[in-house]
Structures are given as structure tokens and as C-alpha cells.
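Chemist: Structural data only, the sequence is not supplied:
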């Protein structure tokens, strides 16, 4: 009877997880989706506590206490601007749990002499994918938090070396399936998997971090699937499959949004400084035209249509609340304000949506790239806050550009453009943005948050 109730609870949990995924596809239902997911996970945990295999609750309680003490501050006090780093760290913790479960099951199997080939396949994939995800997620965390350089870190024959290590790790898994008692092979596979995770993420540039984060999410999900098979737990198999395949689909979709193949993201070292061909142009002709906060405010105060384009600079400056307040001021004066959202702006999927929603920006003000692009020609002022590559016209006009063909926000079609930028540097791709040198573009240099506050004060006095 108890087992029947556990499986019924798992079924309800699975339904809630699927409903959560469906709700998360729409911004106005995302909060409800998260509530479905949280309730489903709580139900699955409670049901698992009644499992016959649990003979003692002491260490479970200790683990729950430690997890709560670590999780509450991460969820409550980590700023929304640091969500990409927190997500990467969460992937590392989840994958670490799967890896430790795999190691524990393997150790128990060795002591009892009961490891079948099928069981060893599940355990092997669990440890291989889990260990790879742990170190890969930590590397992503390091790049996102700027503890590690955001640029690709490469060396000669790197892809060949990485794939060779991965092949040897898989070969070790095959050997373990044939002869599970070879402990040293298991240790070698674990070490190789940890190394592969480091080496696969280091050569990926900061501009590709959204794809990496979602791909690591997929790896963590697949590790959970393997864990479910290893310990015969249906809900882990279901949840891991949902997580793994949704993460993979999202990774492919985001690669498409950058007009780049999936393999190019993983192996292309995009963002590394290329050797410049002899006679090649050093960059766009002309100079950037600076503007003052007073002149910018005057231009925006009397604009009928304004589009605000947020980028990673908005997150770095923690300027989402100031951007929302500025939009409110413009609308009080009769202007229409929309926020243009590029699918890969920021450092994780939906980064800009999360930041602006946290600041209280209405969902109907957040407009996706396909819907907002036709509106730029009739826009009086486009205000760009820390975006670079996702608005670079070279993606449309320069066949020799590394980002050529990438769908972009057509900010250059606006009647006038104001760019908030800390300095004159390039984006993560390392490319100069020709829009910044256009005669219709003005550059407001300085910290984005302070610039937005200054604009608000000036508009009040206009």
C-alpha cells in the first residue's frame, strides 16, 4: 500500500512539473509555474521519505538542514543581477549530488558483489555526466562572476585533446561495464570526467555563456536520469528527462538565435582575438559622438515613442529599477515606452526578462525581437543600456564579420539612438559596433545606473 501511494505521489509530481514547464513559457504565468514546480518537488521529497530503502533519517535531516541553510540565502539575498552565477552554482551542486550517489552505489555494489552490467551502465553515465557537469558549472560560475577571464582560454590542438580525454573516459566506462570490480578504472573515469568539464568550458567565451548554462542544465538532467535508473526511482527519471531535453532544446534554440551551429559554440572559441588580415580595416570609420545627460533627457522627454534596449551592462550596473523609473516618467509625459528583448542578451536564458520583471516592469512592456523589430523605424529614440553585439549592424551588413547572419535588434533603423556605455570598449565578441559611430547615434558615457538617475532628474525638470 505504501509503495502504491509513493508512486501515485510521483505521478502527481510529474504532472506538476510538466504544468510548470508549460507555464514558464509565458511571462505572465511564470510565477505560477515556479509554484507548481516547488510544490511538485516538495511532494516528491515527502513521498520518497516513506521509501522502504530508508532505514535511518539522521543523515537525511542533517543534509536537509545544511541544504536549507545554504539555499535560503541563495534564493533570498542573491541579487537578480547575479542570477546567472547562482544558476551555474546550482547546476554544480545538483550534479555533485548525482555524482556522490553514483559513487556511493558503486561502493555498495563492490562491497556486496552485486553490480550487474545494466546497473553499471547507469552508474557509469551518472558519474561521468555528473562529474563533467560539476567542474563545467564551476568554470561557468568563474567566468560569469569574472573570477576567471570571460574570453576563451585556448591552446593548440585543444579540441582534439578534449575529445580524446572524453573518448578515454567513455572507454573506461565500457571497461567498467565489462568488469565492474576494477576500482582503479572507476577512479580514472572520475578524474577524466572532472578534467573534461574544465577543459570544455574554458575555451567558451562570455558571449556564449547563455548557451553553456542551458547546456549544463541539460547535462545535470541527464545525470539525474541515470541516477533514477541506478536507484530505481521513477520520479528522478521523469524529472531528469524533462530537465535534460528541455535544456538541450533551449541550447540549440539559442545557438540558432545567434546564427551559429551548436558545434561552433562548443568548439569555436568565439570571442578569441583573431589574427587580423593584412590590409584589413581596423574598425568602423568616424568617431563616437558624446552627449550630455541634459541633452539626452530633453530628447527623451518630448519623444512620442521610445524603445529601451537592455543588455548585460544593465545587469552589471544593477540599473533595472532606474530604467523602470525612467520609463514611468516618460509615459507620464505621454510617451510610449517598450523594452526590446533579444533572446541571448545577458548571461543566461531570459536574463533581461528576469531583471526587468524583478524591477516591476509590466510583462506587456517586454517585447521579443521578432515583434519589436518592425517598430524601430517609427521610434523617436532608442535607448541602449549596455548592449553591444545584439544590436551590431555588422551582423547584417558585413559578410566578413564573425557575427554575420546573427539575428539582431534593428536599433539602427530608429530615428535617433542614445547608447549608455561605461567606456569605449568592445563587447564580448571583441568587435567594434559600427552603430556607435553612426551619425544618428549619441554616446552617454558613465555608469548606467547613475546615468539613468541623472536622466530622470533632468526629465522632471524639463
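Modeler: Right, received. Where do you want to start? Remember, it's a predicted structure, so these values are computed and weren't measured experimentally.
Chemist: from here on, contacts and neighbour counts on C-alpha atoms
Modeler: OK.
Chemist: any chance you could map the strands in the protein?
Modeler: 305-310, 336-341, 366-368, 381-385, 417-421, 441-445 (DSSP state E).
Chemist: These: which one's closest to residue 285?
Modeler: strand 441-445 (13.8 Å; CA to CA).
Chemist: what about residue 338, how many neighbours?
Modeler: Using other CA atoms under 10 Å, residue 338 is surrounded by 20 other residues.
Chemist: residues in contact with it?
Modeler: 306, 307, 308, 365, 366, 367 (CA atoms under 8 Å, 6 or more residues apart in numbering).
Chemist: Redo those residues as a markdown table? Include distance to residue 221 and neighbour count.
Modeler: Output for those, formatted as a markdown table (distance: CA to CA, whole Å; neighbours: other CA atoms under 10 Å):
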| residue | distance to residue 221 | neighbour count |
| --- | --- | --- |
| 306 | 41 | 27 |
| 307 | 38 | 25 |
| 308 | 36 | 23 |
| 365 | 33 | 15 |
| 366 | 30 | 20 |
| 367 | 30 | 17 |
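Chemist: any chance of these in CSV, with distance to residue 357 too?
Modeler: Shown next, in CSV, are the contacts of residue 338 (distance: CA to CA, whole Å):
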residue, distance to residue 357
306, 19
307, 17
308, 14
365, 10
366, 9
367, 13
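Chemist: quick check, nearest of these to residue 444?
Modeler: residue 308 (14.1 Å).
Chemist: Take this one as well and set it beside the first:
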């Protein structure tokens, strides 16, 4: 395509391409920065998309890697799929969609490395390129299969419980060492097709075996880590094809994913090693109604009682969880809060870092219902205020409000920072049943004298509460 340009432009075209890549990189950085706040996240996402679009377009002028027609077809086809998914995928399925995106990102990087490996005579590929090809295939393949296992666990057709076998971690360790050895072997003898396909196949298997033993409680961390893997794989693919934009953008995604993974681990007081190898958590069980232990007393409440308590309160805090997303009750919750605010009640939302099934899930869910950003408070901001709060509405949350994290050293969640809702004058828990959360342990908050249980689907119970508020 560059043949149609004047000779003077052709002479400086390589420098222009690198300059545009640098501009696109700057746009990526600004976009990621703006993703740090709910108020600017949408524009940040749009900026990052613009940076990628610029990168794709400028590739048309770079090295003639692929034909012009295929690139245009890919842009149109990919944009159509993305637009359809953005409109059709429900908020509850957002974690699953992110898992799929991570998987396809890693898979694409592995395919790019595969294509570059087959494009030349193996003996003509430089040693450093062989190393990056091997690592790109390794990391990309692990990301691909691992992400689809995470998708299955989130979707429910693969059990959220840890799936392990005796010596699982040792076997995974041996496979990891073996794949690294195969990368070295491929670098030494790139003509061996057997080694190439062994590396590809074992890496795919390792992705499955790495994620399958991780319980549902740790899916937010897994998603963050796989996101980082996809960025690292993309950066490796950038080295393979000598594309600076891919190297830098992949490194940005990889670093951001690792930082987020670290934040998630701290939010659960867990090490990354414990998440990956601890086989912690599970489905959390299910149930259709209250089923308390015979030695424990549950105080069940009604819509009218909740309406009275909230309507005559000075301060109410809402603590949302995944149950709110499952019931798709965010819009009804906003309706309830609007009615309370009309009565002069001060309402805030307390967001735990790992509430839901992916980082930021609750923030995005509430933003969809047009909840003002200044009403959303992080755990560190809202925790000091619970002691002066009249009523806390815990809607679909469980482990993130479980006080055993502070009181029982033997508990698997001991030390995990939680929302201190038990310090409020009254807590009202909206929940389908007394079944445990993803951590698989009981919650003594349910049996406290200051707590009441509002059993049922979150959307239906909030609708009944909204109706009762009209009659107060």
C-alpha cells in the first residue's frame, strides 16, 4: 500500500509509523489512567479503543504483514461482534465475557507466534526470536484454556468447587518446568515439529490444570491474573513480529493486571500462592429458604417493617453483592434509595473490593442504574461510618460482611478485610436463604440480635420494599 505514496513520504514512512505508534501508546496510558475512576472510566475505555484502532490502521503501512482487505474485514467483523455483545450481554454475565476476552487475547498471541514460526525456515529464525515465540505460545496457550475454564466455573457448567487429584500441585509444577524446558529445546532445535507441538499441547493442558483447582471464591483474582497473562502474551507476540505498539500495550495490560491481582489478594488477606494452590472456596451451596441451625435464632422481617425502619432513619448504607447482580435488581434498588432520599434520609453505598465476581463489578452494576458516583464509597472510606449508621441494607453479599474474618483465627477467611456492618445499629440482610457464600462457611451476622433477614429474590424483595415505602 505504501507504493502509492510519493517517494519523499516513503523515505520517512518508517519514522512516521513509529511516531504514530508512540501517539497510540500515549492514548493507551491516558485511557488506563482514566479507568481508575467510575466517573472517567467510560471515556478511558473509549480512548483505549481509539488507541487500538490507530494501531490497527497504521499497521496497514507497516511491513505488509497481511493484506489490506483482510484487515478491513477483520475490523468490520470484530466490531460487529463487539457491538452485539455489548448490547446483549447482561451485567451478571460481564465476568464471563471478560474471561472470554482474556482467553481470545491469549489465543491470538499464541497464533501470531505460530504464524511467525511457520513463515520462515526454522534455521533462519534468530535465537532471541525463537525464545519469544516459545514464550508467547506458552503464555498465550495457558491463558486461552485457563480463561475458558474460568468462564465455565463462572457460568456454572463447571463446578465452582476446587477440582483436584492427589499430587495436583506437584504435577502442575513438573509440567511448568517441562514446558520451559521445551521452550529451550525449541530454541536449540527449531526444526523439530514434535517439540513445537508438544509445547503447544502441554501449555494448553497446563492452562486447564492451573485454573480447575481454584475455587469460586477466588474467581476475581483469577480473572485479574488471566488478564495480566493475556497482556504478557501480547507483549511477547510484539517481540515476535517486532511491533513496538504491541510490546508496550501488552506490557501495560500485563502490569495493570498484576497490580489489580495484588490489590485483590490484599482485599482477601490471601497470598497469590494460596489462591493458585490452596484449593479454597466453592459453589457456596444453594437453597430456597431459611434453614437455620437448631441452636441459632434467625429474626425474619417483612417489607413493611423494613420500610418503617429505613424511612425514619437518618443514615442508611447499602452494601451490594453478587446476589444483587444475579437478581438484576440494581434499578429497583435505585428506586428504593430515591424514595428514601425524598424523605431526607442520607444514603450511601459501601463497595468491597471483591464484591461480585470480578473487580469493579458492583461499581459498573450501580453505574448502569445511574447511581451517582459520589455516593459510592470504598471499604476504607465507609467502614468508619458504620458505627453512626442507623440501618445497613446488605443485598446479596455474604463473605465480605462475615465477622468471623475478625474474630476466628481458625477460619479460612480470618484476616480478610471486611465491611464492618456488624457495628451498625441495625443490619438487614437481603438473601434467598441461609446458605453459605463462596467461602463455604456460615455467617454469624445472620443470627445477631441486631440483624434481620429479608428472605427472597433481591428484585422481588426490593420491589415489595418500594411499595411499602409509598404507604409509610
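Modeler: Arrived safely. It should be emphasised that the depicted structure is a prediction, and the values quoted were computed from it without experimental measurement.
Chemist: Can you calculate the TM-score here?
Modeler: Overlay of the two chains. TM-score (TM-score structural alignment, normalised by the length of structure 1): 0.96; 454 aligned residues with a CA RMSD of 1.6 Å.
Chemist: Name the nearest of the contacts of residue 338 of structure 1 relative to residue 140 of structure 1.
Modeler: For those, the nearest to residue 140 of structure 1 is residue 366 (27.4 Å; CA to CA).
Chemist: Apart from its neighbours in sequence, what residue is nearest the equivalent of the closest one over in structure 2?
Modeler: Under the alignment (TM-score structural alignment), residue 366 of structure 1 pairs with residue 376 of structure 2. For residue 376 of structure 2, ignoring the flanking residues on the chain, the nearest one in space by CA to CA, 6 or more residues apart in numbering is residue 349 at 4.9 Å.
Chemist: Map the one you found onto structure 1.
Modeler: Residue 349 of structure 2 maps onto residue 339 in structure 1, with residues paired by TM-score structural alignment.
Chemist: Run a quick check on its match versus residue 311, I expect a contact.
Modeler: No - between residue 339 of structure 1 and residue 311 there is no contact under CA atoms under 8 Å: 10.8 Å.
Chemist: And the two? Which one has more around it.
Modeler: Neighbour count, other CA under 10 Å: between residue 339 of structure 1 and residue 311, residue 339 has more, with 29 against 25.
Chemist: Now do the helices in the stretch 201-350 of structure 1.
Modeler: Using DSSP state H, counting those that start in this stretch, the helices found in the stretch 201-350 of structure 1 span residues 209-231, 234-257, 262-267, 293-301, 312-317, 320-332.
Chemist: Oops, could you answer that again for the stretch 51-200 of structure 2 instead?
Modeler: 68-88, 94-119, 127-155, 168-188, 193-211.
Chemist: superposed on structure 1, where does the last one end up, distance-wise?
Modeler: It stands for helix 193-211 of structure 2. By mean CA distance after the TM-score superposition for structure 1, the fitted helix 193-211 of structure 2 averages 0.6 Å away from its aligned residues in structure 1.
Chemist: That helix aligns to what range in structure 1?
Modeler: Matched against structure 1 by TM-score structural alignment, helix 193-211 of structure 2 falls on residues 183-201.
Chemist: who's in contact with residue 153 of structure 1?
Modeler: Taking CA under 8 Å, 6+ apart, one finds 202, 203, 204, 269, 272 in contact with residue 153 of structure 1.
Chemist: Including distance to residue 223 of structure 1 and neighbour count, could those go into a markdown table?
Modeler: Listed next are those as a markdown table, based on distance: CA to CA, whole Å; neighbours: other CA under 10 Å:
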| residue | distance to residue 223 of structure 1 | neighbour count |
| --- | --- | --- |
| 202 | 21 | 22 |
| 203 | 23 | 24 |
| 204 | 22 | 28 |
| 269 | 26 | 20 |
| 272 | 31 | 18 |
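Chemist: Relative to residue 448 of structure 2, how far out is the residue most central in space within structure 2?
Modeler: Centroid-nearest residue in structure 2, with CA atoms, centre = their mean: residue 358, separated by 3.5 Å. The spacing between residue 358 of structure 2 and residue 448 of structure 2, counted by CA to CA, to the nearest Å, is 29 Å.
Chemist: again with residue 86 of structure 2
Modeler: Distance, residue 86 of structure 2 to residue 448 of structure 2, using CA to CA: 42 Å.
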